[in-house]
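S.K.: What follows is a predicted protein model with its sequence.
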Amino acid sequence: MVYNNNYEKKFFPKISKCFCCCCYSPDESFKYCVRIMTVVFFLLLIFAAITSNVISVIFMIVLIISHILLLKDVENLNILYMKQFIYIFFIYILELICNFGFILYYFFAYKYNNDYHNKVNNEIKLGTNKLNNFIFSKLKESELNDNYISQMVERQQIIRIIIAILVICLMIYYYLVNCSYIFDRIEDTNQAYTMKKIENGEKTEEKFNKEKEIQRMTK
């Protein structure tokens, strides 16, 4: 079966190998990267389960299954199942971008909304703010003044923003590398199918000409 992927392929840049496995061949680089990311998502699944983050648990399970199928289907040249990665991982990237939007929202809300700013500071002083408890739990009560808390919370939020940007950039790069490889494999599969079809057509035409020649000679 020939699959027309020219329309979709033009949206993805041509990237030969992932930089973390650049010393390997394109096939080996792809397989190693997918396996590494499968392990990473498995570790994230454990962390999400420990923190009771149901949405993250569901995402991680789906991504792990998607990566296992991707490795299997690339070897079997199953085009339909290879393409599932393109859609599933795109949804995951959208989820990362949405989370980044929430991080930015809370950063600016804390910085410019006095009511929210005071609420977070009071929660930290009372020890009820789960996000910042780990950072401030070891401080003495006398050290928990508003200026110090504000500096630490803003610094922590800036670090979260930087980490979120780095993660999104890495995931987009990983996504584009894999999509480029998948469409290359689809193109190779199409070319092989086309060549086989041409060869079969030539053989059929040659057989037809021989039969026609035999019929002509027997007359």
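M.R.: Everything's here; your move.
S.K.: Going by C-alpha atoms from here, please, whenever you check contacts or count neighbours.
M.R.: OK.
S.K.: centroid residue for this protein?
M.R.: For the chain, residue 89 is the residue whose C-alpha lies nearest the centre (Cα atoms, centre = their mean; 4.1 Å).
S.K.: That one is in what secondary structure piece?
M.R.: helix 79-112 (DSSP states H and E).
S.K.: In terms of secondary structure, what does that helix contact?
M.R.: helix 54-76, helix 114-126, helix 146-218 (3 or more Cα pairs under 8 Å, 6 or more residues apart in numbering; DSSP states H and E).
S.K.: before we move on, the earlier item: show me what contacts the residue nearest to the centre of the chain?
M.R.: 63, 175 (Cα atoms under 8 Å, 6 or more residues apart in numbering).
S.K.: Now do it against residue 122, distance only.
M.R.: From residue 89 across to residue 122, the span is 39 Å (Cα to Cα, to the nearest Å).
S.K.: Please apply the same query to residue 96.
M.R.: Distance from residue 96 to residue 122, by Cα to Cα: 29 Å.
S.K.: can you check residue 6 too?
M.R.: Residue 6 is 57 Å from residue 122, by Cα to Cα.
S.K.: same thing with residue 33?
M.R.: Applying Cα to Cα to residue 33 and residue 122 gives a distance of 45 Å.
S.K.: hold the first one in mind and look at this next one:
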Amino acid sequence: MASTKTDFKRRFPKVGRCCCCCAPKVSVYVCTIILIVFYVIGIFFSGLSLNKFGTYTSSVTNILSKVELVVPICVTISLILLLIGIEKRNKVFMNQFKIVFFIYLIYSLFSFIYGIYLFNNDEYVKESIKTLKNTYKEANMPNFSELPDEFYQNSIKNSMKFYIVEVIVIYALFVYYYLSTCSYIEDIEEGANDENDIRNLENNEY
């Protein structure tokens, strides 16, 4: 008699739920919806920032700002498709998340490294200070626009420390969410595979 079991190869390790107080499916839904809200808010403020400050920033920074706006939009669409895929058991919608979010994690890592580089780039710091002063001037806030450059330089250096800690924590959470969600997706695929084996067995197809 032929084997009644179709091998299912997992590509991700079994990882715990990203929200320990919820069932696996609810956990993925809750975390994904939180991320969608997070990105939508980020997209909104990125759009406002690009519209407000685009004329003051350098061409490179302006391009990066547009990229920072487009990337979260793509990720948000991917997350929405993920939710639909889980609900409908659509493998295409679920598996696109594995690719899109992985690319996003790689992009975020390089963005983090590049951000540290910019914080230590004198030309970028000077351009940022100029942008801030112009912004405060446009907003009729002379007390801030007339502050010495040294004040802003110290503020940027101090903010870099918080930036590094913040990004490391957030990135670690994103990696765990990715692994946990991919693990759950493969649980669904494995379950569907087992159900298909049972149906084939009942239909005497083995």
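M.R.: On my side now, so go ahead. Keep in mind the model is a prediction, meaning the values are calculated, not measured.
S.K.: What TM-score do the two superposed chains give?
M.R.: Laid over one another, the chains give 0.75 as their TM-score (TM-score structural alignment, normalised by the length of structure 2), with 184 aligned residues with a Cα RMSD of 3.1 Å.
S.K.: follow-up on the earlier one: in the helix holding residue 89 of structure 1, which residues are buried?
M.R.: 79, 81-83, 85-86, 89-90, 92-93, 96-97, 100, 103-104, 107, 110 (16 or more other Cα atoms under 10 Å).
S.K.: So for residue 43 of structure 1, which of the helices and strands packed on helix 79-112 of structure 1 sits nearest?
M.R.: Nearest of those to residue 43 of structure 1, taken as Cα to Cα: helix 54-76 at 9.2 Å.
S.K.: Now do that closest one against helix 79-112, angle only.
M.R.: Taking axes from the mean of the first three to the mean of the last three Cα atoms, to 10 degrees, one finds helix 54-76 of structure 1 and helix 79-112 inclined to each other by 150 degrees.
S.K.: against structure 2, where does helix 54-76 of structure 1 fall?
M.R.: Aligned by TM-score structural alignment, helix 54-76 of structure 1 falls on residues 66-88 of structure 2.
S.K.: Tell me roughly how far that stretch lies from structure 1 on average.
M.R.: In the superposition against structure 1, stretch 66-88 of structure 2 averages 1.7 Å from its aligned positions (mean Cα distance after the TM-score superposition for structure 1).
S.K.: who's in contact with that stretch?
M.R.: Outside of stretch 66-88 of structure 2, the residues within contact range by Cα under 8 Å, 6+ apart are 29, 32, 36, 39-40, 42-43, 46-47, 50, 90-94, 96-97, 100-101, 104, 185.
S.K.: Just put the helices and strands packed on helix 79-112 of structure 1 in JSON lines and tack on mean neighbour count and distance to residue 135 of structure 1.
M.R.: Converted to JSON lines, those look like this (neighbours: other Cα atoms under 10 Å; distance: least, Cα to Cα, whole Å):
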{"stretch": "helix 54-76", "mean neighbour count": "17", "distance to residue 135 of structure 1": "23"}
{"stretch": "helix 114-126", "mean neighbour count": "15", "distance to residue 135 of structure 1": "10"}
{"stretch": "helix 146-218", "mean neighbour count": "15", "distance to residue 135 of structure 1": "9"}
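S.K.: Let me know which of the ones you listed is the nearest to residue 25 of structure 1.
M.R.: Proximity to residue 25 of structure 1 (Cα to Cα) singles out helix 146-218 among these, at 11.8 Å.
S.K.: what is the orientation angle of the closest one with helix 79-112?
M.R.: 160 degrees.
S.K.: Now do helix 146-218 of structure 1 against helix 114-126, angle only.
M.R.: Using the same axes, to 10 degrees: helix 146-218 of structure 1 against helix 114-126 is 100 degrees.
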